[in-house]
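Student: give me a 3D structure for the following:
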Amino acid sequence: MTGADVLLAVLALGVAMLLARGSHPAVAVLLVASALAVSAMLFLPTAMLSEWFGMDRVHRLYSLTRDTPLDPPEWIHLFAFAWLGLLVWLARKDVRNGWGVLLVAAFGVAAELSQWLTDGRQPKLEDAALNVIGGLAGVLLAHLVCLAGTYARRKNAA
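Tutor: The predicted model follows:
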């Protein structure tokens, strides 16, 4: 394990803990696990991830996305950061504002930039954009869920 690997591990754990700070313990565990899983997808060598996931599943993903404008790695960027954006917005009431949107977007860019510290991975502007778009889509979905919950509570109270 190189110094860069240790630094990435410390950064990933630190970000995961920052995201989970102040949330319910069960949600905090989900946030930490999700953030570490996304970090693993971004920082581990692609060949290792393909081996762990299984090449038959990788080929299946490519066949599922054949008729879409994006390849599986691009969809994974979108969905992973949408999931993180959704979780952060729902779990952390203190960042349900413009700072929360900025936080999710910053994590998307920072995650991609930190790939400079990994062997065999290169940051791409397109991937950073997909991370940000995915994160913002997750925030939007979470915001809509919060609005629907507020509407339902008001309707039940009336």
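Student: CA atoms for contacts and neighbours, from now on please.
Tutor: Will do.
Student: what residues of the longest helix anywhere in the chain count as buried?
Tutor: Using DSSP state H, we find that the single longest helix of the chain is helix 125-157. Within helix 125-157, the residues scored as buried using 16 or more other C-alpha atoms under 10 Å are 127-143.
Student: starting at the chain centroid, how far to stretch 140-147?
Tutor: 17 Å (C-alpha atoms, centre = their mean, to the nearest Å).
Student: how about the helices in the protein?
Tutor: Under DSSP H, the chain gives helices at 3-20, 25-43, 46-53, 55-64, 72-91, 98-113, 125-157.
Student: buried deepest among those, which one?
Tutor: helix 72-91 (a mean of 22; mean count of other C-alpha atoms under 10 Å).
Student: skipping adjacent residues, who's closest to the residue sitting nearest the centre point of the chain in space?
Tutor: In the chain, the residue lying closest to the centroid (C-alpha atoms, centre = their mean) is F81, at 2.9 Å. Excluding the flanking residues, the one nearest F81 by C-alpha to C-alpha, 6 or more residues apart in numbering is G135, at 4.5 Å.
Student: how about this one, so we can line them up?
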Amino acid sequence: MSDEERKPSSTVIKYLLIAIAFLATMVCSAVVSIFVYKTIMEKKSEATVDQEIVTKENIAFDEFTIYPLAEKGMVKFKINAEVNDVKVKDYLDKKKPAVRDIITRGVMMFKIEEIKKIYQNEDLHKSIQKELNLIIGDNIKVESSFLGGQKKKKFLVVKVNVYDFSAMTME
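Tutor: I've put the predicted structure just below:
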């Protein structure tokens, strides 16, 4: 009689183990599906980031007075940066000392004539814009939903205006 009692209980245990394995497989596949869906949506939203960038805010920096290392002279100018979001303006306001340092270091490496030429070709504007966008990088975050339903927004400096520019050599 003990053999007959063990047989039904062993078959019940087999069915329970099969059911548990099936449920574990279903849970694992659901987790993997959610992960795959989330990564696909992130890649899709990165690909569909709006290429049309609109200027929303302006940020003005104090006057830069830079003394080049290559020769005795002085360069003065002011910068106005057009950004595409208020968050960028706030972030750059917090990072103004770092921005001033990076721009100063970049400009002081040139000679006065080189700086004048770079300014006239608007390469100075582009290089400052590039440096500002490197500072911003991916440091500004947007809250997104669990399944990645929100589009990612690219935060950046749209345009840099350099004005009140003067460069002179001193002897």
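Student: so what number do they get for TM-score?
Tutor: Here the TM-score for the pair of chains, by TM-score structural alignment, normalised by the length of structure 1, is 0.29; 74 aligned residues with a C-alpha RMSD of 4.9 Å.
Student: rewinding a little: contacts only, for the residue nearest to the centre of structure 1.
Tutor: V38, G108, N131, V132, G134, G135, G138 (C-alpha atoms under 8 Å, 6 or more residues apart in numbering).
Student: secondary structure element for S45 of structure 2?
Tutor: When elements are defined using DSSP states H and E, S45 of structure 2 is found to belong to helix 2-47.
Student: err, D164 of structure 2, not the other one
Tutor: For D164 of structure 2, the host element (DSSP H and E) is strand 157-169.
Student: which positions within that strand qualify as buried?
Tutor: Those would be V157, V158, K159, V160, N161, V162, A167, for strand 157-169 of structure 2 by 16+ other C-alpha under 10 Å.
Student: counting by contacts, list what that strand packs against.
Tutor: Applying 3 or more C-alpha pairs under 8 Å, 6 or more residues apart in numbering; DSSP states H and E, one finds that strand 157-169 of structure 2 contacts strand 73-83, helix 112-120, helix 123-136.
Student: just give me how far that strand sits from the chain centre.
Tutor: 25 Å.
Student: report the angle between it and helix 123-136.
Tutor: 130 degrees (axes from the mean of the first three to the mean of the last three C-alpha atoms, to 10 degrees).
Student: and the angle for strand 157-169 of structure 2 with helix 112-120?
Tutor: 150 degrees.
Student: now strand 157-169 of structure 2 against strand 73-83, angle please.
Tutor: Relative orientation of strand 157-169 of structure 2 versus strand 73-83 (the same axes, to 10 degrees): 170 degrees.
Student: M17 of structure 1 is in contact with V32, isn't it?
Tutor: Yes: contact criterion C-alpha atoms under 8 Å: M17 of structure 1 and V32 qualify, at 6.2 Å.
Student: distance check, the residue nearest to the centre of structure 1 against L125 of structure 1.
Tutor: Distance, F81 of structure 1 to L125 of structure 1, by C-alpha to C-alpha, to the nearest Å: 15 Å.
Student: A148 of structure 1 now?
Tutor: In this view, A148 of structure 1 and L125 of structure 1 are 34 Å apart by C-alpha to C-alpha.
Student: same check, this time on F53 of structure 1
Tutor: From F53 of structure 1 to L125 of structure 1 the distance is 26 Å (C-alpha to C-alpha).
Student: repeat that for A111 of structure 1.
Tutor: In terms of C-alpha to C-alpha, A111 of structure 1 sits 11 Å off from L125 of structure 1.
Student: circling back: would you mind pulling up the elements that the longest helix of structure 1 packs against?
Tutor: If contacts are counted by 3+ C-alpha pairs under 8 Å, 6+ apart, helix 125-157 of structure 1 sits against helix 72-91, helix 98-113.
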